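Asker: next come a sequence and a model predicted from it.
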Amino acid sequence: MHHWKPICLLEDIPPLGSRIVQRPSGGDIAIFRNAEDEVFALHDQCAHKNGPLSQGIVHGRKVTCPLHGWHFNLETGQALAPDVGSCATFAIKVEHGQVLLAV
């Protein structure tokens, strides 16, 4: 069972953009919003060269790393072929316009 932490309002994340959540233990989390107002949470580090995924381009349910163009599925964190690797995902949801992250 998850404990949900309020992060921000959905409107605080630009469509096709992201917001960073810093963790005391290190390893920032990138919160993404796509054009359909779906939200996703990934470790903010590309599996290839540790690029900041939060600065990548969101398209559909994917994000493209800004460093070398690797594509990651926002739902699963898996790199899309021909790329190989994955990023950690985190449970996230929106309730009444509020973005909540599982802790």
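Answerer: Perfect, thanks for sending it. Numbering: from 1, shown residues only.
Asker: every contact and neighbour count from this point should use C-alpha atoms.
Answerer: Noted.
Asker: the closest residue to P14 other than its chain neighbours and A47, how far apart?
Answerer: Of all residues not flanking P14 in the chain, R33 sits nearest, at 6.9 Å (C-alpha to C-alpha, 6 or more residues apart in numbering). Note on R33: its distance to A47, by C-alpha to C-alpha, to the nearest Å, is 20 Å.
Asker: putting a second one here so we can go through both:
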Amino acid sequence: MTTFVDIGALSDVPQQGARVVKTMQGCVAVFRTSDDRVFALEDRCPHKGGPLSEGIVHGDRVTCPLHNWVFDMNSGEAQGADEGMVRTYPIRVENGRILISAELMARKAA
């Protein structure tokens, strides 16, 4: 069973925007859609390392700001002709608070 930790209020992330959470596993982009769904993805495009948190959110997709690669935030898979994938992480909203997998806050294995 996944344990979750509170990382802030849903209102801390703008609709169709993102916020970066620094974790022991690296930077994670937390996205909020126009209908208040949240997604957590690795904040690094596999193409050229672009910060996905600075990308354009449209529906449940985000477009990398550097070279327009589009990622499905449900699966982390690149869409269309692009090949690649970013990690996704367990995340949810409860009582207006964003909760993310506590495993992200744990130290990396030695």
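Answerer: Here it is on my side, so go on. Computed from a prediction, not measured in an experiment: that's the story for all the values here.
Asker: what TM-score do we get after superposing?
Answerer: Superposed pair, TM-score by TM-score structural alignment, normalised by the length of the first structure: 0.96. Supporting alignment: 102 aligned residues with a C-alpha RMSD of 0.7 Å.
Asker: higher neighbour count, R33 and A47 of the first structure?
Answerer: More crowded of R33 of the first structure and A47, by other C-alpha atoms under 10 Å: R33, with 26 against 21.
Asker: doesn't I20 make contact with the more buried one?
Answerer: No. Judged on C-alpha atoms under 8 Å, R33 of the first structure makes no contact with I20 at a distance of 11.8 Å.
Asker: and the strands in the first structure?
Answerer: Using DSSP state E, the strands of the first structure run over residues 4-9, 17-21, 29-33, 39-43, 57-59, 62-64, 71-73, 92-95, 98-102.
Asker: would CSV of those with distance to G51 of the first structure be doable?
Answerer: What follows is the strands of the first structure, written out as CSV (distance: least, C-alpha to C-alpha, whole Å):
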stretch, distance to G51 of the first structure
strand 4-9, 23
strand 17-21, 14
strand 29-33, 12
strand 39-43, 11
strand 57-59, 12
strand 62-64, 10
strand 71-73, 12
strand 92-95, 22
strand 98-102, 22
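Asker: which one of those lies nearest to D83 of the first structure?
Answerer: With distances scored as C-alpha to C-alpha, the stretch of the strands of the first structure nearest to D83 of the first structure is strand 71-73 (7.4 Å).
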